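**Student:** Dropping the sequence and predicted coords here.
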Amino acid sequence: MMTTIRRVLLAGLAFSLLGAPAHAHAQVSQGPVQQTVGTFDDKFRQFEGEDWPTPTEYRNASGAPGHRYWQQQVDYDIDVSLDEARRTLTGVETITYANNSPDRLGYLWLLLDQQNYRRASLAERSRTVGDNTTLSVNEVLRVQRFQEWEGGFNDLKITGSDGRDLPFTVTDSLLRIDLPQTLGTGETFAFTIAFTLPLPETNVVGGRSGYECFTKEWEDGNCIFLAAQWFPRLAVYSDYEGWHNAQFLGSGEFTLEFGDYDVSITVPADHQVSATGALQNPDILTAAQRERLDRSRTAEEPVYIVTPAEAAAAEASPARSGTRTWTFAAENVRDFAFASSRKFIWDAMGVEQDSAEHPVVMAMSFYPKEARPLWDAWSTKAVAHTLDVYNQFSITYPYPTAQSVNGPVGGMEYPMITFNGPRPLRGDDGSLTYTERTKAGLIGVIIHEVGHTYFPMIINSDERQWTWMDEGLNSFLQYQAEKLWDADFPARGEPRQIVEYMISENQVPVMTQSDSILQFGNNAYAKPSTALNILRETIMGRELFDRAFREYAERWAFKRPTPYDFFRTMEESSGMDLDWFWRGWFYSTDHVDISLDTVIAVALEPTDPEARARLARQRFEDEPVSRTVVNNRGIETVAEADPNVRDYYDETDQFTVTASQRRAAATAQTAADADRRQAQTFEDNVYRFTFSNRGGLVMPVILKLNWSDGSDEIVRIPAEVWRRNSQRVTWQHVSSRTLVSAEVDPLWETGDANRANNAFPQSITPSLVPLAPAGPSGPNRMRDDDRRVTPDSLRPRAAASQ
């Protein structure tokens, strides 16, 4: 034990137990007092009244909607047609705006998010492309496309219910309608907008919608169309911000109002359509397709509604004329998207849930033959699994369908419909294969995007202001769903996976506005997701966390929460003060690095002077002898050679107990009260651990203790241990067992950035390194030019001529 744990005898503690006064008198300075500079940093100071907004009648202090909470209602009746040849949508929408706010409104703001494809848009003019050393092929193609094509809304015409034109102003990606008269509380205003919208080729221009055509020599030439942000939509007017009129720059997604939609979609007659809502004219399907759709509601496995053979026939048919109109209705949704293609295979299965309104949800997938066999096997089942898991963690799914559509958009979400990209790889011989990463990528992106139907499509957070509220919360639940799909699923969410980002320089706090985030994926997705995972598993525990998280979802379903509503709800429901946690993980760029600096085994110094002297002598004898004295051995000293120079002090040493010390000890023992005499019999081991917070982010200290009998235990020290000193603390543990070693964060559950300082005594870290490669060779033009030489040809020319 002496080799691993340092034992210190605290003479001061023994002195106190033997009768020292309970407190000492402070020395009073007689000169001028100089203020010292403090280093105290209160990581536990409260947000209330400092950083968080004051509760109101609309949002109360518990994190719940207030008794006067309100939000606007916006209903849409839309007719849209797809011109496949021109890759263009033409639409007319009638919008009914209900003002439920306490304010009179003189104008309305609408979102024109597709305006970011204007050549002179704010998004294009402020777009960055990375470093100055390379130019990618994709960037060249994008620049070329913008020379010949321009996106955005065209032919805008706005009229009131009386048919008269309404004046409007377009400001980049926003449109303002000046109302004929102010709109009071409880009043509605209806108007109509006509528009055309050229769709971008997504694989060239990028974005969240557009088209993809299969035009390579072995492909069929048909296209998939994904329509999103495709019609002018009302911007939000809220109690905490008024009009949400931040321009769309490409990153911050779409904050919208709830409403009811009736949408008619006219497409080529051989197209299949997937859309937000429920199909209102199912007779557009064949009798066989309707029968399969009915059968799929109770099927154990996905059922083809449109079979691969039917889709192949539509792709191969030369007769392509006429149109059909698909009609969909959706209640209480905040957006509408659709997909259309003759390439679509369609499969579906019913998912049972505890809901009177929707006891069965139709999980459905739409995909081209190029997505098989991946999509047949896993897409619809991943949709169904997502519903099962998210229903447990949040609210019961409130809509009739949940759809996954394959196309050029890698991953994007809308109410009841998602766009997802992964496909198998096609070889030069036409064969299809897929990697394990592609399989996991498909399952993961479907879980993530369908999960977005809950966050933010139902729990309607402000994505443009606080991206983490939908991406982070959803990524957290995605991690749970992936681990419930397969325990070995390569999910992102383990604390150890966030360490590299947490110690990087290019960081901003999680609470940063969307368009100013530096590392979007880590900041908006991974870090908040990891934080919530740690909050659930390590800090709150599953029972408290799950109850609070579900209460947040139930409180704010179909409403508009802010981060403060989430923070307050989690604290209110659990009974835990978590300001320190929000401050560290969401408001700072600190990281976790808790060092175990020292471990001290504390013992009471004995009151018997003889015993004290023996211990002191033993400590002295354990110290190394002077190197000079060792090397002088064999040389007789004066004290050894001449007895006349020796006296009393040569016969005793500093450890000799004197009569005075014996009398003082006896007097102290007699005077000691019963409590002190009992304390002197204490025999358990007292260990004191000193931790330093080197990363700045306060966290619980999870400490594994290894005992000499071979057993171990994990002690969880709450984060509040840092409340008086956030930089360095000493904590005490008592045990009858003997400690051998200790380790901080043994299960790697807090994201501790430096494991080298977690163990005491410090361990040697094993590491395998590769054999260093041979140094780089210089240029060899002869080799690179495929020349061949013989040994004779390498001789000097003069020698060759002899």
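**Tutor:** Received the coordinates, thanks.

**Student:** only C-alpha atoms for contact and neighbour calcs from this point on.
**Tutor:** Noted.

**Student:** Run the chain-centre distance for the helix ranked longest in the chain.
**Tutor:** Taking DSSP state H as the criterion, the chain has its longest helix at helix 374-393. Counting by C-alpha atoms, centre = their mean, to the nearest Å, helix 374-393 is centred 21 Å from the centre of its parent chain.

**Student:** Show me which parts of that helix are buried, residue by residue.
**Tutor:** Within helix 374-393, the residues that count as buried by 16 or more other C-alpha atoms under 10 Å are 374-376, 378-391, 393.

**Student:** What of stretch 148-162?
**Tutor:** Glu150, Gly151, Gly152, Phe153, Ile158, Thr159, Gly160.

**Student:** With stretch 363-374 instead?
**Tutor:** Neighbour count says stretch 363-374 has Ala363, Met364, Ser365, Phe366, Tyr367, Pro368, Lys369, Glu370, Ala371, Arg372, Leu374 buried, by 16+ other C-alpha under 10 Å.

**Student:** contacting residues around that stretch?
**Tutor:** 274, 308, 312, 343-351, 375, 379-381, 383-384, 401-407, 422-424, 439 (C-alpha atoms under 8 Å, 6 or more residues apart in numbering).

**Student:** Which of those fall within strands?
**Tutor:** 274, 345-351, 401-406 (DSSP state E).

**Student:** Tell me the gap between stretch 390-405 and the middle of its chain.
**Tutor:** That offset, for stretch 390-405, works out to 21 Å (C-alpha atoms, centre = their mean).

**Student:** Quick check: end-to-end length of it?
**Tutor:** 20 Å (C-alpha to C-alpha, to the nearest Å).

**Student:** Residues contacting that stretch, please?
**Tutor:** Applying C-alpha under 8 Å, 6+ apart, the contact partners of stretch 390-405 are 274, 277-278, 339, 353-355, 357-358, 360-367, 379-380, 383, 387, 416-420, 446, 450-451, 454, 477, 481, 546, 549-551, 553-554, 557.

**Student:** Just to be sure, which of the residues you listed are found in strands?
**Tutor:** Taking DSSP E, the ones among the contacts of stretch 390-405 that sit in strands are 274, 278, 339, 360-367, 417-420.

**Student:** got another, please set it beside the one above:
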Amino acid sequence: MKKSSLLAIFTLAFVFVEAQSKYSHTEAFAPFFYPSPGNEYRSASGEPGPKYWQNRADYTISATLDTAGHTVSAKVEILYTNNSPDNLKFLWLQTDQNAYRKDSRATATTTASGGRWANAMFTEGEVIRSVAIEENGKKYTPEYTTTDTRTQVWLGSPLRASGGKIKLTIEYAFQIPEYGSDRMGRLNTKNGWIYEVAQWFPRMAVYDDIQGWNVLPYLGQGEFYLEYGDINFNITAPANMIVVGSGELLNPAECFTPEEAKRYAAAKLSDKTTMIRDAAAIGKGGISAKKGQTTWKFRIQNTRDAAWGASAAFVLDGAKIDLPSGKKSLALSAYPVESIGANGWQRSTEMVKGSLEFYSRQLFEFPYPVATNVAGIVGGMEYPGIVFCSYKAMGSELWGVTDHEFGHTWFPMIVGSNERKYAWMDEGFNTFINDLSSAAFNKGEFKKQSYFDDPAAAKTVQSIFADASDILLTEPDVVQQANLGNTAYFKPSLMLHALRNTALGEKRFDAAFREYISRWAFKHPTPWDFFRTMENVGGEDLGWFWRGWVFNNWRIDQAVRGVKYKNGIPANGAQITLENLEQMPMPVTVLVKESNGKQQTINLPVEIWQRGNAYTFEVATTTPVTEVTIDPDKKVLDWDRTNNTWIRK
């Protein structure tokens, strides 16, 4: 055949291959990724700027639990500080109990299939009895309007910028729903009701430099965005009940019997789980024999929220948490006798301790004096210093839910991102760190099978990159219910693994990730602050990465297209051609094998895809190439692995 004919065939073949690729190098590597430059509030480097501000909300709450009607009556005093540069004519509060009304938006938007966020029974929501304001020594009753889960309070005069303070006092009541969207609720056990109480007081909405007032309604699937401050709260309940709550119990001697208080103090010093109230004592002695009512007093500082649990059915145990600074914290577990079994809740405190000690070493020190795990009707939900987990969980399931909910201490309790908009920044980041902690706990007792070792890996890739998938940058309440697991949890976790394993490497990733946590601890980062931090600390322009993973549902499909030799002689070296068939570029690792047994591993940067979808590189060889494999260690989430290997015929 003539040379000209061969060239024509090669050109046609090349054009045919080009037509099959969906990749656009100009789109993937387009400039101007960031929509705006940095400013005095948020630096272009990803740090809080020199004039970064956020408002503050401190709460003092007194509440009474009525077990006959399953109601809570309370009064909250909110000291609100306006650190913004704006004078505020009105305030917005979140009154989330209204989601459990029959006429709520949450009820109206629940799908016909129901699901985790559906409510089978309804309440009257947050019944506000009075609102009062005190400012500069003057008290008055303001106008206020409640719209679903938001309450607007108009001020008599604008709250001045840059430090103005105001005190709101609100008296209110609500009935505890039996199943509150898997966030809170009550469970009837053989020894009494277990109450898990959250979203239980009017909380200030966030006013920030991005949007002003953040007033998205609470619909169930989207979570929370809250201001930081100190919360002091008292819970008055029947004296035979144990109450656990966010933060430190200030009056254990008044709440427990002398012997139980002694055990409570001993648990703070014990490396092993110490029983404070065991199953045998329930209904017989100790706190069970107390009459009347007891007021339990709690305090948690520099927090965005607080929650609590109460029951006469609780077994209670605890142990010491050792923190890197030398400080100590207390791990507590409160659970009914029904939760005791093989690897059951009697191991919960051990798990809490292991989880928090790991994250404190690897990420940022646990900031609260107590960490409490409560067994009840809630499958899994997190609050500062306290989490609610299913009373049925055992073994690996108990470890998984305990570790996940306490992992949320870092995202979003410490790093206070907007959960109601960016679920991937808390659920996804948390799922990622859970993989690391599970590998470390008790020599990997409950280590998760990695994606790469999973026989169903191909199905996983096709699931998370499916055409019907929601992109990560989708508000949680907009995500299709069937997609939430992938969009909020699994895909962003795999994104961080890809960033750590492939794009940055462990050392640079870990340094940047820790810096992100440190920079934005107890502050409000946006996705852009995360992107900028990872790039500036990691030392890479990652616009191509964020475009594919966060802003689009791009896939990765890298293929080996062929091998040629210089002048047709293997000893002269091989020319290997790769192709990117889908929209997302990634760095490439190539394993090359020769017939003489020699093997070479070549690492190619992502920039090989900057000028098109095909790339040819040369490899020094002495004998024929027998096999070329892309991503031999399976670190890349490739859509079609059948084209990753070329074998000489």
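**Tutor:** Arrived safely. Just so you know, these numbers come straight off a predicted model, no measurement behind them.

**Student:** Out of the buried residues of stretch 363-374 of the first structure, which is nearest to Trp585 of the first structure?
**Tutor:** Nearest to Trp585 of the first structure among these: Ala363, at 35.9 Å, using C-alpha to C-alpha.

**Student:** What does the closest one correspond to in the second structure?
**Tutor:** Aligned counterpart of Ala363 of the first structure in the second structure: Ala331 (TM-score structural alignment).

**Student:** same thing with Asp546 of the first structure?
**Tutor:** Using TM-score structural alignment, Asp546 of the first structure lines up with Asp510 in the second structure.

**Student:** Just give the nearest non-adjacent residue to that match, would you?
**Tutor:** Using C-alpha to C-alpha, 6 or more residues apart in numbering and skipping the chain neighbours, the partner closest in space to Asp510 of the second structure is Arg500 (7.6 Å).

**Student:** residues touching the one you found, list them.
**Tutor:** Per C-alpha under 8 Å, 6+ apart, neighbours of Arg500 of the second structure: Glu506, Arg508, Phe509, Asp510.

**Student:** will you turn these into TSV that also has neighbour count and distance to Thr110 of the second structure?
**Tutor:** As requested, the contacts of Arg500 of the second structure are arranged in TSV below (neighbours: other C-alpha atoms under 10 Å; distance: C-alpha to C-alpha, whole Å):
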residue	neighbour count	distance to Thr110 of the second structure
Glu506	14	42
Arg508	18	43
Phe509	23	39
Asp510	18	40
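
**Student:** before we move on, the earlier item: got CSV for the ones in strands among the contacts of stretch 363-374 of the first structure, with distance to Val638 of the first structure and neighbour count too?
**Tutor:** Listed next are those as CSV, based on distance: C-alpha to C-alpha, whole Å; neighbours: other C-alpha atoms under 10 Å:
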residue, distance to Val638 of the first structure, neighbour count
Ser274, 106, 26
Ile345, 106, 26
Trp346, 105, 27
Asp347, 104, 26
Ala348, 103, 31
Met349, 102, 29
Gly350, 102, 26
Val351, 99, 24
Thr401, 102, 23
Ala402, 99, 28
Gln403, 99, 28
Ser404, 97, 31
Val405, 99, 31
Asn406, 98, 25
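
**Student:** out of those, who's nearest Ala487 of the first structure?
**Tutor:** Once C-alpha to C-alpha is applied, the member of those that ends up nearest Ala487 of the first structure is Val351, at 22.6 Å.

**Student:** what residue of the second structure takes the place of the closest one?
**Tutor:** Match for Val351 of the first structure (TM-score structural alignment): Ile321.

**Student:** For that match, which non-adjacent residue is spatially closest?
**Tutor:** Ser329 (4.8 Å).

**Student:** From Glu248 of the second structure, how far out is the one you found?
**Tutor:** Counting by C-alpha to C-alpha, the gap from Ser329 of the second structure to Glu248 of the second structure is 10 Å.

**Student:** tell me the contacts of Glu248 of the second structure?
**Tutor:** Counting by C-alpha under 8 Å, 6+ apart, Glu248 of the second structure touches Phe298, Arg299, Ile300, Tyr368, Pro369, Val370.

**Student:** Compare the residues you listed with the first structure and list the ones that remain.
**Tutor:** Compared against the first structure with both residues aligned by TM-score structural alignment, their matches' C-alpha atoms under 8 Å, those retain Phe298, Arg299, Ile300, Pro369, Val370.

**Student:** Please report the distance of the aligned partner of the second one in the first structure from Val734 of the first structure.
**Tutor:** Going back to what we said before, that points to Arg299 of the second structure. Under the alignment defined by TM-score structural alignment, Arg299 of the second structure is paired with Ala329 of the first structure. From Ala329 of the first structure over to Val734 of the first structure the distance is 67 Å, taken as C-alpha to C-alpha.
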